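1. starting from these lines, generate the structure:
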Amino acid sequence: MVDQPLAPHRRPWTRRALLAAGAGAATAFAGVPRARASTAATTRVGDAEVTVLTDGHLIQPMAFILPDRPEAEIAALLTPHGLPIDAVQPDCNLTLLRIDGRVVLFDAGSGPLFQNTVGKLPASLAAIGVDPAEVTDICFTHAHPDHLWGVLDDFDEPVFPHARCWMNRTEWDFWRAPGTLDATPEARKTFVVGAQNRLERIEDKIALFDAGNEPLPGIEAVASTGHTPGHTSFLIHRGGEGLLVVGDAITNAVISFERPDWHTGSDQDPSKGADTRRRLLDRLAAERTRIVGFHLPYPGIGTVERVGGHYRFAPTV
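-> The predicted structure follows:
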């Protein structure tokens, strides 16, 4: 972990067996890539520029997303919106912030060894003329594969060689703890293996923070735990305006908003995840703060509206 600005460096050309092992399990949900109308959408927070980039999309069985809900209830919720009830294909939206000479990326994408429908971030960066070496900081919401694995390429080399990597202290401690792998269900063990592999490789770039602090000026770390033990959302505030990068605290434009109380299989602590979601939506609706949702329909920028006893996502870009 670092306390001083990072200097450029190179590591030996290596590939780890554990990296490949993580990829093998990830292909279970792989599918055919679909085209995106655009790779970037831009908005502003005060005088700061925010660009949302696509990393592609995931394919997840509904049995994974809503393992405890009867099919009839799922159909009653999703069918009126014209959505399938057997699977979801959430977009992966990466937020890039240019502020005070910094180029800040929120999460690092999936990289090349997760599902074959993701890993598009390098192409999205190239499309807007940003070299990964220009990224000065990466703020991680959490350490799941689609948010962390993109820090390394398929040769085990850092993709963002000069970036300081900011992570919530609780999140770091959880994934790095010796007992985490043994305590994790078999289906998710590759998540732990992949996280530990990558966090070890970037340990000299890591700077830890606590919820409520500002890892960087104008960026507040907001506790949004439940999806993972240290899951963090980031409030970008500038010139009296705000934009919350929610990460995976809110993941679906229908399910999360209309039934925030439903437990989801993607949350490591489903009860806490649901409680966080309800409180976050209530606050966002009251304050009218704009959000960027990592898994909301691309580009995932919008506001939260209260509609009767539930909520609605209102896209603004």
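2. when you work out contacts or count neighbours from here on, use the C-alpha atoms and nothing else.
-> Noted.
3. elements contacting the longest helix anywhere in the chain?
-> Looking across the chain with DSSP state H, the single longest helix is helix 270-287. With contacts taken as 3 or more Cα pairs under 8 Å, 6 or more residues apart in numbering; DSSP states H and E, helix 270-287 sits against strand 301-307.
4. let's see this one next to it:
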Amino acid sequence: MTLSRRSLLKQAGLGAASLALPSFATGVQAAPAGPAPVLHQFKLGDVTITALLDGHLPIPASVFSGYDAARAEETLAGSFYQANAQGLEIPVNGYLVERAGAYTLIDTGTAQLMGPDLGGLHAALAAAGVDTADITTVLLTHIHPDHAGGLVSPDGTAAFANAELVVDETEWGFWHDDAVLASVPEDSRGFFQMARNSVAPYADRLKPFSSEAQVAPGLTALPLPGHTPGHSGFMLDTGAAPLLFWGDVVHSTALQFANPEWTIPFDVDQPLAAETRKAMFDRAAADDLLVTGMHLDFPGLGRVRRAGAGFAFDQAPWQFGL
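-> Here you go, the predicted model:
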């Protein structure tokens, strides 16, 4: 079964013409060429972080729950954000953490699952001079295809032959619960099968966690539910300023800092996702916390500050930490 554009839109509660997304397939396909490798490296304390761009995906502003056209126009006024015919482009990022010669990858991109404008993370990793066999830990913020698709090679085997897979146990249970699967529309069940296929090669080296557990040296999980039941962030102790990888707390840098109550249809629990986002904005602003995320404008590193009734994101300079 193929999870088509139409069935994905139905799962999201959208009309067929509302959202331009690539077709997703539940099986493994021949990998398209994908985008050229893009990466950015910076240092914090004794840690080197490499931001890896998987590609871009257009999302129309109108799909956000709570969307108001006048408010969106006001938010974007005077900015560099310009929508194309399909919407505002959002990036898909992954992050490589290197400390004392050990490599941890946080999210894996899409690989072959989401079309030729995505799937560049592996090429970016290679351009950084790191072989997939060098990575000993893969942390997943959640098991959506733009985060877990890169776990699997085109032949269906594990892309990271020596890596332990670390994922929240609630997240794992949600995607592997046959009762949950049976409760969704039949033509949307391919989304679940795609999630299961992505993680299947790692079943014998799975490291589940719950709550605020240490998941790798210097990395502590932080529950951030709402987008998915087990959606998680990871706080990195760098020996200098801490850095939070917050996954999909934000999908649109352009819109959601100013409008944190706006949610995206792929949030499983939209009110909880908005609550989590507001709480993280409050915490990040109050603590002057460095954050990065999988859909923040690449390379995604910066700080949150209060701006009127909402918030704003101050992106770090490209050469940060070098």
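5. got a TM-score for the pair?
-> Overlay of the two chains. TM-score (TM-score structural alignment, normalised by the length of structure 1): 0.86; 296 aligned residues with a Cα RMSD of 2.5 Å.
6. picking that back up, by how much does the longest helix of structure 1 deviate from structure 2 on average?
-> By mean Cα distance after the TM-score superposition for structure 1, the fitted helix 270-287 of structure 1 averages 0.4 Å away from its aligned residues in structure 2.
7. tilt between that helix and strand 301-307?
-> 90 degrees (axes from the mean of the first three to the mean of the last three Cα atoms, to 10 degrees).
8. helix or strand next in line after helix 270-287 of structure 1, which one?
-> Downstream of helix 270-287 of structure 1, the first helix or strand assigned by DSSP states H and E is strand 290-293.
9. what's in contact with that following strand?
-> 93, 95, 242-248, 250-251, 284, 299-304 (Cα atoms under 8 Å, 6 or more residues apart in numbering).
10. just to revisit the earlier point, the longest helix of structure 1: how far from the chain's middle?
-> Its chain's average C-alpha position is 17 Å from that of helix 270-287 of structure 1, according to Cα atoms, centre = their mean, to the nearest Å.
11. all helices for the stretch 1-150 of structure 2, in order.
-> 5-12, 69-76, 121-127, 145-148 (DSSP state H, counting those that start in this stretch).
12. quick check: which of those is nearest to residue 162 of structure 2?
-> Between residue 162 of structure 2 and the helices of the stretch 1-150 of structure 2, the shortest separation by Cα to Cα is 15.6 Å, and it involves helix 121-127.
13. residues touching the closest residue in space to residue 143 of structure 2 that isn't next to it in sequence, list them.
-> Among residues not flanking residue 143 of structure 2 along the chain, residue 195 sits closest, at 5.9 Å (Cα to Cα, 6 or more residues apart in numbering). Counting by Cα under 8 Å, 6+ apart, residue 195 of structure 2 touches 143-145, 148-149, 175.
14. which of those show up in structure 1 as well?
-> Comparing the contacts of residue 195 of structure 2 with structure 1 on both residues aligned by TM-score structural alignment, their matches' Cα atoms under 8 Å, the contacts found in both are 143-145, 148-149, 175.
15. now, of those, which are buried?
-> 143-145, 148-149, 175 (16 or more other Cα atoms under 10 Å).
16. and of those residues, the nearest to residue 33 of structure 2?
-> residue 149 (15.5 Å).
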